[in-house]
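Asks: sharing a model prediction with you, sequence too.
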Amino acid sequence: MEMAGIGTLLLIFTITVLVTLWMRKRRKLGTPPGPYPLPLLGNILQIDFKNIVNEFVQLGSRYGPVSMVHLGQNPVVVLNGYDVVKEAFVDNGEVFNDRGKLAIAEMAFKGYGVIFSNGERWKQMRRFSLSTLRNFGMGKKSLEARVLEEAKCLAEEFQKRRGVPFDPTFLLSLAVSNVICSIVFGERFDYEDKEFLSKLELMQESFRIVTSPWAQIFGLAPNLLMHIPGTHHKVFKNFDNLKEYVMEKVKLHQSTLDENCPRDLIDCFLIKMEQEKDNPTTEFNYDNLFVTVLNLFFAGTETTSTTLRYALLILLKYPDMKKKIHDEIDKVIGQSRCPTLEDRLKMPYTDAVIHEIQRFADIVPLGLPHSTNQDTKLRGYHIPKGTTVFPMLTTILKNEKYFKDPLKFDPGHFLDDQGNLKKNEAFIPFSIGKRVCIGEGLTRMELFLFLTSILQMFDLKCNMEPEDIDISPVPNRGSNVPRPYMLYVNQH
């Protein structure tokens, strides 16, 4: 018993010494304030990973706009508020614009592609992706026509279900996915295409896992947890399946490629690969092709379709707002033609509602993590090279400094006294700086055209009374998604 007591005292003494040395080192370095970390464990015993968004928001409330938490041995800087995020990502973008590490994504993509790459690879993949998206119509009439054509297909599917309750989740995902597929693969897929449906299910399942609390826990010790059963294995299996699917498309493209007439993004990439085949340091290789295609396929589907799903639920909750949009559609567009992007300029209320949906839905509250590529200072605090940085977009989109009643859904946040659309610098659902979402223009186009096309044709109902509809997100997720609901549609 005496030896056991001495051992316990020695352990307590050792831990105390280590904690003291750790804190002295932190004070000497001048790193941002935050809860005291334990050696090796960091702050993991103090964090509720099921509610990681609220935990990081509370860090800002307690320690200020620049705070630090240790997830295991990994220091993480948390930025709360528009001013400090702009200072980091815009004013000091060259230092803060590396992509932060997400263990599951890092293991799956191995640093390739456009979203999770860094350095020269990222610059080349982003430049290529942006130019190709623009060449194939992003922001132009040609892509607008594609979106409208898909909106017609979506309306036909809604029409088939008229008067019968249905979950719109999968139909919205299919419609949005088909737009990015037309750019990437040069084709759209039928809503009954079983192979395509299965791939979409793999994507949705992977998204749920990657945004779950388990993904954060996995990041604490990925090399160890890889040897333990868990949902992360499902993600890697899904990615392998999707890679095989994409590479089959690539082989088909190679066999029918006409370098003088590229049909889509894959063709353009294959042409670049041929042009740079003698360059030993080229980034145009099969690994970057696969991951870039998957990045665009994934990013071009999930967030936009989730926002549309949230939009329909919110309009069911607020029928008066829905009626105002119907009235604006009847006045500006009528029933004899399809909506166009030009109509948006004449429909300030509808545009304000869409802005407010994006703000309120707050789909990516943590933002995608960044990382510092050198030692730097922010607000006087020392931030070491390689530190992961989370821009808390939720503290910007739901900040009373910029939105008078941030927790309330109110299109008035984006309307002036004359009822015209007003801009707000804190409206940054696509993030800010050089890592801003490359599909912002496409998403804005899709949200307006899909939503107005649906409301032009249909009146929306639900199996619940408006006062009973809960528009708070599904709890315990790193991403905000609406609660499940059943939709009824009748002819407008």
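Replies: Done, it's in.

Asks: from here on, contacts and neighbour counts on C-alpha atoms
Replies: Will do.

Asks: list the buried residues in the longest helix along the chain.
Replies: Taking DSSP state H as the assignment, the helix of the chain that covers the most residues is helix 2-29. Within helix 2-29, the residues that qualify as buried by neighbour count (16 or more other CA atoms under 10 Å) are 19, 22.

Asks: helix or strand right after that helix?
Replies: Where DSSP states H and E defines the elements, the next helix or strand beyond helix 2-29 is helix 52-63.

Asks: next one: that following helix to chain centre, how far?
Replies: If you compare the mean C-alpha spot of helix 52-63 with that of the full chain, they lie 20 Å apart, counting by CA atoms, centre = their mean, to the nearest Å.

Asks: one more to weigh against that first structure:
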Amino acid sequence: MALFCVPPNSVFFRLFLHSCSVRYQLLSHFILKFSETAKGDYGGVSRTEGDPWKVMRRFGLTSMRNLGVGRAGLEKHLLEDMERFIEQIKEEILEYGEYNVNLHRKIDRLAGSTVNRVIFGYPFEDDQMSDFYELKQHMEEQAFLLSSVPGHMLMAMPWLRHFPIFSQTFRKLDNNLSNVYEFLKIPINKRISDREKQTPEERGEPNDLLDCFLDQIEAKKSEYFSLRSITPFCFDLFLAGEETTSVTISYLILYLILDQRVQSKMHEELDRLEEEKGRNGFDNSVTQADRGKLPFLNAVINETQRVCNLLPLNLTHRTMADAQILGGTYHLRKGISIIPQISCVLFDEKIFPNPLRFEPERFLDDQGQLKRIEEFIPFGLGKRICMGESLAKTELFLFTANFFRHFQVLPVDPLHPPSSEKIGGTTIVDTQLQMRQLQI
């Protein structure tokens, strides 16, 4: 992992560092040891440090930029997926009624298709969905197990897997990890086989991250690109890109079910945009070019990310040298693992008054325009800031704007609204999004 730097006068000073907790000191070692024990590799982005991490991160960012991630190059495909998503919901409302649409699974598919398109070049089709939903079950169980008491203890002391009381949890963790790896290996192995039958000219320019990675292997420019390291790299991107976006969208819808005032205000803003686009003869789909005209909608997205607090603890960092912070208050030895606790910033009352309340207006200035708040750090910060930030922002904006152009979401039973509680402290929403969906 990279050096965890604490620059003066930065938001890092407001992070609570668990530097004296054995559990957190050992967490990064668990990440590496568990990966080695379960899968026998150290590849990818989240589980590497030093030169391998620098090379992989630079490659990932450069490749996604070249593929048009976060720009118009990918937007066209995302809007096509979004249109199909909306039409499917409308059809189900007509056929089954407004109470019986399983939105939770559709969101999973939409988010999964997006990240799958970036990594492998195609969205999920109908005949692949049973395998995909099985994969989702493994991913959700993994998150739940890692938040359990045995899971926490295995994080700190992987050798506990040899004792009966922990062996079952470890086997489940290992099984879930293996299933995700096997799911990813199918398109990887097929692509390798297909490329062996093609000349470089026949392949043309790379269309996805997998092609970019295989091109690096063939170019032999770095020892860190190998057939052995492909799956861990794809695993990191798929796990981070699918689950986080899907859960954030679920929370956004949930918060708007619970706060009809905010939802109505967002609908009014979208109506004004639609009238403007109609007068000028433009297509009704909301694109990234419209982002500046929807400050309140952007504020809703920001507030959702803040309140849902998707990643309360950032990824573990390890000091590469002895360090002192806060004027010597904290002495960090070389090699100690520390975790910046993002929630201490996102719920700081001095920065966000009434932090537990869902108030998108806190992200607007006196003129009603979106304002930048330095302490708003849902993607982390520093050199290990989320590599998929640009993609996630694009997905969240396009989904929110285009979905709520067509639908209003209401609780099934206003007297017993759904809960926004999380399951076991994980990122999993404790609801299957039971709601009324009114077409507008």
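Replies: Nice, I can see it. If you're wondering where the values come from, they're calculated on a predicted model, not measured in any experiment.

Asks: now what about the TM-score between them?
Replies: A TM-score of 0.85 describes the superposed chains when it is computed by TM-score structural alignment, normalised by the length of the second structure; 405 aligned residues with a CA RMSD of 2.5 Å.

Asks: what residue of the second structure is the furthest out?
Replies: Residue distances from the centre of the second structure (CA atoms, centre = their mean) peak at residue 279, which lies 36.5 Å from the mean C-alpha position.

Asks: what about whichever residue in the first structure pairs up with residue 191 of the second structure, distance to residue 266 of the first structure?
Replies: In the first structure, the residue equivalent to residue 191 of the second structure is residue 253, according to TM-score structural alignment. Here the distance between residue 253 of the first structure and residue 266 of the first structure works out to 7 Å (CA to CA, to the nearest Å).

Asks: what does residue 252 of the first structure give?
Replies: When CA to CA is applied, the distance between residue 252 of the first structure and residue 266 of the first structure equals 10 Å.

Asks: neighbour count winner among these two?
Replies: A direct count of neighbours by other CA atoms under 10 Å for residue 252 of the first structure and residue 266 places residue 266 higher, at 25 against 11.

Asks: tell me which element the residue mapped onto the more buried one from the second structure is part of?
Replies: Taking TM-score structural alignment, residue 266 of the first structure has residue 210 as its aligned residue in the second structure. Element membership for residue 210 of the second structure (DSSP H and E) is helix 209-219.

Asks: give me the helices and strands touching that helix, please.
Replies: Helix 209-219 of the second structure makes packing contacts with helix 50-66, helix 103-120, helix 227-258 when contacts are defined by 3 or more CA pairs under 8 Å, 6 or more residues apart in numbering; DSSP states H and E.

Asks: mind redoing it with 10 Å?
Replies: The helices and strands touching helix 209-219 of the second structure, judged by 3 or more CA pairs under 10 Å, 6 or more residues apart in numbering; DSSP states H and E, are helix 50-66, helix 103-120, helix 164-196, helix 227-258.

Asks: and the direction of the last one versus that of helix 209-219, what angle?
Replies: Same thing as helix 227-258 of the second structure. 160 degrees (axes from the mean of the first three to the mean of the last three CA atoms, to 10 degrees).

Asks: ok, now the shortest one?
Replies: Orientation of helix 50-66 of the second structure against helix 209-219 (the same axes, to 10 degrees) gives an angle of 130 degrees.

Asks: contacting residues for the residue farthest from the centre of the second structure?
Replies: residue 273 (CA atoms under 10 Å, 6 or more residues apart in numbering).

Asks: distance-wise, check it relative to residue 267 of the second structure.
Replies: Using CA to CA, residue 279 of the second structure is found at 18 Å from residue 267 of the second structure.

Asks: residue 297 of the second structure now?
Replies: Using CA to CA, one obtains 9 Å as the distance from residue 297 of the second structure to residue 267 of the second structure.

Asks: which of these two has more neighbours?
Replies: More neighbours sit around residue 297 than around the other of residue 297 of the second structure and residue 267, counting by other CA under 10 Å; the figures are 25 against 21.

Asks: which residue lines up with that one in the first structure?
Replies: When the first structure is aligned by TM-score structural alignment, residue 297 of the second structure is paired with residue 350.

Asks: for that match, give me its contacts.
Replies: For residue 350 of the first structure, the residues meeting the contact criterion (CA under 10 Å, 6+ apart) are 321-322, 324-329, 344, 356, 411, 421, 448, 451-452.
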